[in-house]
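Coordinates only, no sequence provided:
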């Protein structure tokens, strides 16, 4: 642990921010699993809902700084690709 007061505060703040970022990334993984399950089931209404939720969550994570904007775009594009492949099959 640091001896300088401002550094102690910075360590605590960094930990809070790290946990917040983990919440976002964990929620993204969970929502992607929901989308994949909907695609596997073939329920078009559920696919649309899951994709909308996933896209919204990615946008929120980017806005909060948990993800870089290019990473967010890549994740959204990957989800769209998944849905498009399901629609084609």
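It's in. Given the structure is predicted, the values throughout are model-derived calculations rather than measurements.

CA atoms for contacts and neighbours, from now on please.
OK.

Okay, the most centrally placed residue in the chain and residue 20: tell me how far apart.
Centroid-nearest residue in the chain: residue 28, 3.0 Å away (criterion: Cα atoms, centre = their mean). Going from residue 28 to residue 20 by Cα to Cα, to the nearest Å gives 13 Å.

want to compare, so here's the second one:
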């Protein structure tokens, strides 16, 4: 247990950051799964509505990754790698 004021504060900050990290990482994982599922649907149908749905999910993933990178949840190269991987999957499907 923490014995001084600064150690107690660090514990609180650590808990806050853990929740923030968990939110961004789990949200990105969930949206990535939805993106992959929608991408498979688009590969089969090739309809414009499915393409728009895939693009909307991709944009929201990009937004979360960028915000997470800005708040030091992701390293900038990790964020770039994740975004590039998703963009390559979309490009291969089109």
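Sure thing, it's come through. This is a predicted model, so every value here is computed, not measured.

follow-up on the earlier one: so the residue nearest to the centre of structure 1 makes contact with residue 58?
Yes. With contact defined as Cα atoms under 8 Å, residue 28 of structure 1 reaches residue 58; the gap is 6.9 Å.

burial measure for the counterpart of residue 77 of structure 1 in structure 2, as a count.
The alignment partner of residue 77 of structure 1 in structure 2, by TM-score structural alignment, is residue 84. Residue 84 of structure 2: 12 surrounding residues under other Cα atoms under 10 Å.

check which helix or strand covers residue 84 of structure 2.
helix 76-93 (DSSP states H and E).

quick one: that helix to structure 1 mean distance?
Its aligned residues in structure 1 lie a mean 0.6 Å from helix 76-93 of structure 2 after superposition (mean Cα distance after the TM-score superposition for structure 1).

chain center to that helix: distance?
Put simply, helix 76-93 of structure 2 sits 11 Å off its chain's centre (Cα atoms, centre = their mean, to the nearest Å).

and what of stretch 24-31 of structure 2?
5 Å.

Quick one: average offset of it versus structure 1, please.
Looks like 0.6 Å for stretch 24-31 of structure 2 (mean Cα distance after the TM-score superposition for structure 1).

again, but for stretch 57-69 of structure 2
Counting by mean Cα distance after the TM-score superposition for structure 1, stretch 57-69 of structure 2 comes out at 0.9 Å.
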